[in-house]
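Trainee: Starting from these lines, generate the structure:
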Amino acid sequence: MKINKSYVVASAIIASTSILPLGNVEQVDAASKTVTVESRVNFRKGPSKKYASIRKLHKGYKLTYLGKSGRWVKVKYKGKTGYVYDSYVSSVKGSGSNKNESNNNKSSLVSYAKTKLGKPYVWGAQGPNSFDCSGFTYYVVKNKLGKSIPRTSTEQSRYGTYVSKGNLRAGDLVFFDTVGSNNGNVSHAGIYIGNGQFIHASSTQKKVVISSLASGHYSKAFVNGRRL
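Mentor: This next block holds a predicted model:
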């Protein structure tokens, strides 16, 4: 049988370029990214409440982070893959290519928020020259990060990823129960700027100011933080 030399050469080229060793395939090091359960949550088969719960996950459980679908975080726990709602887990920890970019964005957010210091507090206002508390957070996030978050402090306190007081980072939103009952009902919002301080539109001081989380009033009134 006559062998076509051109065919042999072409086949060899295709084989050498198409079949790559596994070591050359880019692998995602999923184990380097984790989230921690902050409050008991259903571990579901899919990214919606309509999917069955695989089991309950309790506070403190560490989960391997695989990705996100809307408000649902895709995770792996004890060999099983499923979804948990982002309100019940911490922010992602571990290595990631977008870490520096995210930090830069949050630093820029804080700097932009500070340009509004001294602007008057006006109930119902959302900028650019006057604000109420949630109007201030709404305006700064929308204009600096390009994200439209809910307008009220209560709704904002459920948006994004839960962050405890001890794990706050500059650029996180912070929420308070300032009506005096301290029962966890959010009534005030601000932006954490680091070093135990946050910037907010204060109704008592009638303007945008920087306050300390350690001050008696805000220390007791703190409810939660949220990372966008």
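
Trainee: Every contact and neighbour count from this point should use C-alpha atoms.
Mentor: Fine.

Trainee: right, and the helix or strand after the lengthiest helix in the chain?
Mentor: Looking across the chain with DSSP state H, the single longest helix is helix 99-114. Per DSSP states H and E, the first helix or strand lying C-terminal to helix 99-114 is helix 133-145.

Trainee: Let me know how buried R158 is, in neighbour terms.
Mentor: Using other C-alpha atoms under 10 Å, R158 has 18 neighbouring residues.

Trainee: element containing it, please.
Mentor: Assigned by DSSP H and E, R158 falls outside every helix and strand.

Trainee: Helices of this structure, start to end?
Mentor: Under DSSP H, the chain gives helices at 5-18, 99-114, 133-145, 153-156, 216-221.

Trainee: by contact count, what packs against the longest one?
Mentor: What that stands for is helix 99-114. helix 133-145, strand 188-194 (3 or more C-alpha pairs under 8 Å, 6 or more residues apart in numbering; DSSP states H and E).

Trainee: From G118, how far out is the residue nearest to H200 when sequence neighbours are not counted?
Mentor: Distances taken as C-alpha to C-alpha, 6 or more residues apart in numbering put G190 closest to H200, at 4.5 Å, once the chain neighbours are dropped. Using C-alpha to C-alpha, to the nearest Å, G190 is found at 15 Å from G118.

Trainee: Of those two, which one has the most company?
Mentor: For G190 versus G118, neighbours defined as other C-alpha under 10 Å are more numerous around G190 (29 against 16).

Trainee: Now show me the structure for the sequence below, then we'll compare the two:
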Amino acid sequence: MRVLAILIFVTLLSACSSAPSQSLSAGKKNVSSNASETKNQLIQMHREWKGVPYRLGGMSKKGIDCSGFVVQTYQSRFGVQLPRTTAQQKDIGKSVNKSQLRAGDLVFFKTGWSTRHVGIYLGDSQFLHASTSQGVMISSLNNSYWKQKYWLSRRP
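Mentor: Model (predicted):
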């Protein structure tokens, strides 16, 4: 029983979320086609959610995790349904080189042995995310912590 509990705990950590996945919507918009409008929508989302605490598996303003925040942002701002977990989100869209990032691209980080983190790129090396320590916030890819943890980027 104890081994099963540990396996479940590790699985939850590695996905940054425990909720079931959702599929991409059929009528998906190209979020990054207008970088200025995309960035404006993301900044507005930050204003509305700034400081909302991190909660593993959370999907509301009472608490939200990183992949849940990505799902909420894409759904409410762009009408796009994304998968629920970081493990699923890392496989959508196309790979983007860090030097080619545009507003709306997803940025992924390896924050531990099996833990992953995701945020949404804003531009100027800034990204929006649900931080475990400070809740929903904007951080810099140039921050020493995030710079060493950066893993990959995707354009949904």
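
Trainee: List the contacts of the equivalent of the residue nearest to H200 of structure 1 over in structure 2.
Mentor: The equivalent of G190 of structure 1 in structure 2 is G119 (alignment by TM-score structural alignment). Residues near G119 of structure 2 by C-alpha atoms under 8 Å, 6 or more residues apart in numbering: 66-67, 70, 106-108, 127-130.

Trainee: now, which of these sits nearest S99 of structure 2?
Mentor: V107 (11.9 Å; C-alpha to C-alpha).

Trainee: Give me the neighbour count for A15 of structure 1.
Mentor: Look at A15 of structure 1: counted by other C-alpha under 10 Å, it has 10 neighbours.

Trainee: before we move on, what about G104 of structure 2?
Mentor: Neighbours of G104 of structure 2 (other C-alpha under 10 Å): 30.

Trainee: Count the neighbours of the residue nearest to K68 of structure 1 when sequence neighbours are not counted for me.
Mentor: Excluding the flanking residues, the one nearest K68 of structure 1 by C-alpha to C-alpha, 6+ apart is K74, at 5.4 Å. Neighbour count of K74 of structure 1, defined by other C-alpha under 10 Å: 23.

Trainee: Please pull up the equivalent of K74 of structure 1 in structure 2.
Mentor: For K74 of structure 1, no residue is aligned by TM-score structural alignment.

Trainee: Now do the contacts for K74 of structure 1.
Mentor: So K74 of structure 1 contacts 47, 65-68, 81-84 (C-alpha under 8 Å, 6+ apart).

Trainee: Go through the residues you listed and single out the one with the most neighbours.
Mentor: The most neighbours of any of the contacts of K74 of structure 1, using other C-alpha under 10 Å, belong to Y83, which has 28 neighbours.

Trainee: And it, how far from N42 of structure 1?
Mentor: For Y83 of structure 1, the distance to N42 of structure 1 - C-alpha to C-alpha - is 8 Å.

Trainee: just checking, G135 of structure 1 touches P128?
Mentor: No: using C-alpha atoms under 8 Å, G135 of structure 1 is not in contact with P128, being 9.7 Å away.

Trainee: And those two? Which one has more around it.
Mentor: Ranked by neighbour count (other C-alpha under 10 Å), G135 of structure 1 and P128 place G135 first, with 27 against 13.

Trainee: To A113 of structure 1, which of the helices and strands packed on helix 99-114 of structure 1 lies closest?
Mentor: Closest among these, using C-alpha to C-alpha: helix 133-145, at 6.1 Å.

Trainee: Show where the closest one falls in structure 2, residue numbers please.
Mentor: Residues 66-78 of structure 2 are where helix 133-145 of structure 1 lands when matched by TM-score structural alignment.

Trainee: in that stretch, what counts as buried?
Mentor: 66-74, 78 (16 or more other C-alpha atoms under 10 Å).

Trainee: go on, stretch 114-123 of structure 1?
Mentor: 114, 116, 118-122.

Trainee: gap between the two ends of that stretch?
Mentor: This stretch, stretch 114-123 of structure 1, spans 20 Å end to end (C-alpha to C-alpha).

Trainee: Equivalent analysis for stretch 212-222 of structure 1, please.
Mentor: End-to-end distance of stretch 212-222 of structure 1 (C-alpha to C-alpha): 11 Å.
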